[in-house]
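**Student:** fold the following.
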Amino acid sequence: MLIAIALIVLVVATVLFHFLSPWYFTPIASNWDTVDATVDVTFWVTGVVFVAVNLFLAYCIIRYRHRKGNKAHYEPENKKLEWWLTGITSVGIAAMLAPGLSVWAKFVTVPEDAAAVEVLGQQWAWSYRFPGKDGELGASHAHLISVDNPFGMDPNDPVGQDDVLVSNPQLHLPIDKPVKMLLRAKDVNHQFAVPQFRVKMDMVPGMVTHFWFTPTRTGEFDVLCEQLCGMAHFAMRGRVVVNTQEDFDKWLDAQPTFEQTLTATKGDPVAGQALFATCTACHGAKGEGNRELNAPKLSGQADWYLVRQLQSFKAGVRGSNDQDAPAKQMIPFASMLADDAAVRNVVAYIKTLPEVRPAASVVGDPVRGKELYETCSACHGDTAKGIWATNAPRLSNMSDWYMARQLQHFRDGIRGGHPQDFHGAQMRSMAKVLADDQDVADVLDYIRTL
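**Tutor:** Reported below is the predicted structural model:
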């Protein structure tokens, strides 16, 4: 009897939770309300079956419970009952599948007036590509992907020269305009999903998958990867901003074309030497760093990372938190670099500086640190030299006191809190793997041995 009562309570509690729960679908922000209708049909079919089966089971437990003197009746087959069960089950499955297949057919049948946008997924970030004024996307291939050509575009294809590249996890789209999403993965399987739009689709290396939707209200909406893609899968976040057509056009015009990025990737170390003169006051003539001035070592660091950090300082993405005084100090100095060309020039000069091994200032247990570093190696590499593809900078032979402070800032939410600092937000999550200052010291002491 207790089991029967438990089953009845389970059914009642489940039904009440479904109808009274504050957790339900987010308000829809696209044309795919039919997806919600399809899910509702699935809820009703599975809900009715759940209630019926469990209440029937409770009834059977009560009705056919053991009673002294009663003997069970054995009936190995009942064709009439089997036909009823087969028929009812078939109707229920058809009721769930038919609407879904109908919606799926519409989901992948793109309207002729839909604008194309390419989504590029990689561990663990998003980037996007728009066709230029010719309305066509240029050719691309995985074997062409490099630091200077992250989208893998064919530089010899004239069609792709005016393609607009967005090397940022934030995508802008115009309201009430259908858009075809072309999905491409660099490394492993990903899945592009925007819950508020009710859209998701797998991204498979070597394939281009697609779907379409029409944004129906302005605002900001989360982009998630819903395919387990590695260590930092949970932190692979992005954002879709739906704008008015006017605001979208302004944003798109501010993004670089492929042709512009080809010329922008080259820095001039000679011009950069003069610009670096100001930096030497803190970072040293050889970029060796100076702890007393809160200036980390720069020499030996990846040029793509230094460019990104200088751009983040100039844009106020880094140094936005009042508790990060050293970063706030960097903002006016970074602003002395007039444009991206100046940034690339000074970084090109830093790349020519000789390698100087910084003095150790953090002491821990390198043996224990090796175990802790296993998580870090997924992005930064086994030898901590950094991996461009995972947006992870070099750690080996860099200033350990600086890394210790940055890890603490990530853990405390001082760094990585700016809405445009997507990579910093990832590190906020990953840094929490190191529970305390001893963990930080141990892992940094191990990195020093690499």
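
**Student:** from here on, contacts and neighbour counts on C-alpha atoms
**Tutor:** Noted.

**Student:** now the farthest one out in this protein, which residue is it?
**Tutor:** Gly69 (65.8 Å; C-alpha atoms, centre = their mean).

**Student:** where does it land in three-state SS?
**Tutor:** With DSSP: H, G, I helix; E, B strand; the rest coil as the basis, Gly69 sits in coil.

**Student:** mind listing the strands for the stretch 151-300 of the chain?
**Tutor:** Taking DSSP state E, counting those that start in this stretch, the strands of the stretch 151-300 of the chain run over residues 164-166, 170-174, 179-185, 190-194, 199-203, 209-213, 219-225, 237-243.

**Student:** can I get those strands in CSV including mean neighbour count and distance to Phe258?
**Tutor:** Shown next, in CSV, are the strands of the stretch 151-300 of the chain (neighbours: other C-alpha atoms under 10 Å; distance: least, C-alpha to C-alpha, whole Å):
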stretch, mean neighbour count, distance to Phe258
strand 164-166, 23, 6
strand 170-174, 22, 17
strand 179-185, 23, 18
strand 190-194, 23, 23
strand 199-203, 20, 23
strand 209-213, 21, 23
strand 219-225, 19, 24
strand 237-243, 20, 22
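
**Student:** can you tell me the closest non-neighbouring residue to the spatially most central residue of the chain?
**Tutor:** Nearest to the geometric centre of the chain sits Met236, at 2.1 Å (C-alpha atoms, centre = their mean). With C-alpha to C-alpha, 6 or more residues apart in numbering as the criterion, Met236 has its nearest non-adjacent residue at 5.0 Å, and that residue is Trp124.

**Student:** sequence B follows; please return its structure for comparison with A:
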Amino acid sequence: MIIAWVVILLTLGSVVFYVLSPWHLTPLASNWGAMDSTIHITALVTGAVFVAVNLFLAWVILRYRHRADRRAHFDPENKRLEGWLTLVTSLGIAALLAPGLWVWGAFVSVPEEAHEVEVVGQQWRWSFRLPGEDGELGRVDTRLIDETNPFGMTEDPAGLDDRLVMEPRLLLPMGQPVKLLLRSKDVLHNFQVANFRAKMDLVPGQVSYFWLTPTEAGEYEVACAELCGIAHFAMRAWVEVVEPEVFEVWLAEQPTQADWLARANPDPTAGQAHYASCAACHGANGEGNANIQAPPLAGMAPWYLSRQLELFRRGARGTHPEDTQGQQMRPFAQQLADGAAIADLAAYIAGFEPVQASPAESGNARRGARLYRTCANCHGEWGQGIPATQGPRLAGLPDWYLIRQLEHFREGIRGRHADDPYGNQMVDMAQMLVNRRAVEDVVAHITTLTATEEE
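**Tutor:** Prediction:
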């Protein structure tokens, strides 16, 4: 008797919790309201079955509970009952499948007027490509992908005006259908925006797709909904739905493939003149100065130096009130007039001989080696840095600088600015170092790395 009432109360409690639950679907921001309808139908059908089965179970417990004056009767077959069960089950399955099949048919039937956007996934970041004035995306070949050709662009003339979006931020025009072409550089990924109610796998070696029409202006988070590796949880981007005229202005600001090919080679000689103001803190040869908390620059890759200088210049780094050294760095970065000046300076610094860090004053390098296995996925086994994952070189950096930066990432002092997507990713990764001891341990290991094994 008690068990039967427990089953009844659990069933009713589950229904009440579902109805009054504080957790609901995110606000819909696309034309796929039919997705919500199928979810509600599924909840009603499965909920009805859940209630019916459990109430039947409670009735069976009560009706056929043990009594000393009766014995169970074995009924090997009941065609009438089997017929009803088959009919009811078939209706339930049809109610679950039919709406989904109808929605799927619409999901893969792209309107002719939809414009195209290519989404490229890679451990652990997103990038995008949009057609230029010709309205056509150029052909690509994955065998051509490298540091200088991140999209694998071919010599197809149609690709010269393609707009390349290297940062994980995409704008879409409101009220206009868009077809998203999805491809992966490495492993399975999944492009999902919860508010759009649309998602699809990115499969290496093929191009998948889906379409939607954004209906609500706003900023929405992109998540990778496929377990793609150690930093899967940090593989995020942002889609902003804006008015069409705002989208057109943004699109015109994005570099084309022709711009990428025509970019001038940086001039280290011009960069030497820019470095004159840097040398006072970072040393004549980029060796750094611990007395004034200026890290070494020697050994840093030009792409990473350029990115950090640009972040300082536009206020995405060095504006947090607790980042004293970053605030000091900002005025110097703002002396660089444009991207060309930054590239020249980075090219000059790249000519410095890398330095070797002194052993850390604290921490256990052996324990740190185990923690560093996660870091190695982006920064390399020997701290040499991996451009493909946007992970900079760590070998040669002193312990005091590494500890400070990791603590700043853990506390959100560095990396939380909206215009610093890779910093945001690093903030999430730094949370894996649960305390100061873990930070010191992993830094102690990093100071033992020389990167010579890779070079």
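
**Student:** just give the TM-score of the two.
**Tutor:** Overlay of the two chains. TM-score (TM-score structural alignment, normalised by the length of the first structure): 0.97; 449 aligned residues with a C-alpha RMSD of 1.3 Å.

**Student:** re earlier: to Gly416 of the first structure, which of the strands of the stretch 151-300 of the first structure lies closest?
**Tutor:** Counting by C-alpha to C-alpha, Gly416 of the first structure lies closest to strand 237-243 out of the strands of the stretch 151-300 of the first structure; the figure is 13.0 Å.

**Student:** for the helix or strand that contains Gly13 of the second structure, name the packing helices and strands.
**Tutor:** Using DSSP states H and E, Gly13 of the second structure sits within helix 2-20. Counting contacts by 3 or more C-alpha pairs under 8 Å, 6 or more residues apart in numbering; DSSP states H and E, helix 2-20 of the second structure packs against helix 33-63.

**Student:** in the helix it packs on, what's buried?
**Tutor:** Ala34, Met35, Thr38, Ile41, Thr42, Gly47, Val51, Asn54, Leu55, Ala58, Trp59, Ile61 (16 or more other C-alpha atoms under 10 Å).

**Student:** by how much does it deviate from the first structure on average?
**Tutor:** Average distance, helix 33-63 of the second structure versus aligned residues of the first structure after superposition (mean C-alpha distance after the TM-score superposition for the first structure): 0.7 Å.

**Student:** helices or strands up against that helix?
**Tutor:** For helix 33-63 of the second structure, the elements it packs on are helix 2-20, helix 79-107, judged by 3+ C-alpha pairs under 8 Å, 6+ apart.

**Student:** next, the buried residues of the first one.
**Tutor:** Neighbour-count burial for helix 2-20 of the second structure flags Ala4, Val7, Ile8, Thr11, Ser14, Val15 (criterion: 16+ other C-alpha under 10 Å).

**Student:** what's the spacing between the residue nearest to Met236 of the first structure and Asn391 of the first structure?
**Tutor:** Going from Trp124 of the first structure to Asn391 of the first structure by C-alpha to C-alpha, to the nearest Å gives 8 Å.

**Student:** the two - which one has more neighbours?
**Tutor:** Shown here are Trp124 of the first structure and Asn391; by other C-alpha atoms under 10 Å, Trp124 has more neighbours (24 against 17).

**Student:** now do the same end-to-end measure for stretch 190-202 of the first structure.
**Tutor:** End-to-end span of stretch 190-202 of the first structure (C-alpha to C-alpha): 6 Å.

**Student:** go ahead and measure how far it is from the middle of the chain.
**Tutor:** With C-alpha atoms, centre = their mean, to the nearest Å as the basis, stretch 190-202 of the first structure stands 12 Å off its chain's centre.

**Student:** for stretch 222-235 of the first structure, same thing?
**Tutor:** Computed by C-alpha atoms, centre = their mean, the chain-centroid distance of stretch 222-235 of the first structure equals 6 Å.

**Student:** could you do stretch 196-204 of the first structure as well?
**Tutor:** Centroid separation for stretch 196-204 of the first structure versus its chain: 13 Å, with C-alpha atoms, centre = their mean.

**Student:** also stretch 41-61 of the second structure?
**Tutor:** Relative to the chain's own centre, stretch 41-61 of the second structure is displaced by 39 Å; criterion: C-alpha atoms, centre = their mean.

**Student:** so who does Tyr209 of the second structure touch?
**Tutor:** Applying C-alpha atoms under 8 Å, 6 or more residues apart in numbering to Tyr209 of the second structure gives the contacts Val108, Lys179, Leu180, Leu181, Leu182, Met200.

**Student:** switch to 10 Å and redo it
**Tutor:** By C-alpha atoms under 10 Å, 6 or more residues apart in numbering, the contact list for Tyr209 of the second structure reads 107-108, 110, 116-119, 179-183, 199-202.

**Student:** what's the first helix or strand after the host helix or strand of Cys376 of the first structure?
**Tutor:** According to DSSP H and E, Cys376 of the first structure maps onto helix 366-380. Downstream of helix 366-380 of the first structure, the next assigned helix or strand under DSSP H and E is helix 400-412.

**Student:** helices and strands around that next one, which ones?
**Tutor:** Using 3 or more C-alpha pairs under 10 Å, 6 or more residues apart in numbering; DSSP states H and E as the contact criterion, the elements in contact with helix 400-412 of the first structure are helix 422-431, helix 437-448.

**Student:** quick check: Ser14 of the second structure touching Val51?
**Tutor:** Yes. The pair Ser14 of the second structure / Val51 is scored as a contact, 9.2 Å apart, by C-alpha atoms under 10 Å.

**Student:** need the overlap of contacts for these two.
**Tutor:** Common contacts of Ser14 of the second structure and Val51 (C-alpha under 10 Å, 6+ apart): Ile8.

**Student:** distance check, Ile39 of the second structure against Pro421 of the second structure.
**Tutor:** From Ile39 of the second structure over to Pro421 of the second structure the distance is 33 Å, taken as C-alpha to C-alpha.

**Student:** just Thr148 of the second structure next, same as before
**Tutor:** Taken as C-alpha to C-alpha, the span from Thr148 of the second structure to Pro421 of the second structure is 21 Å.
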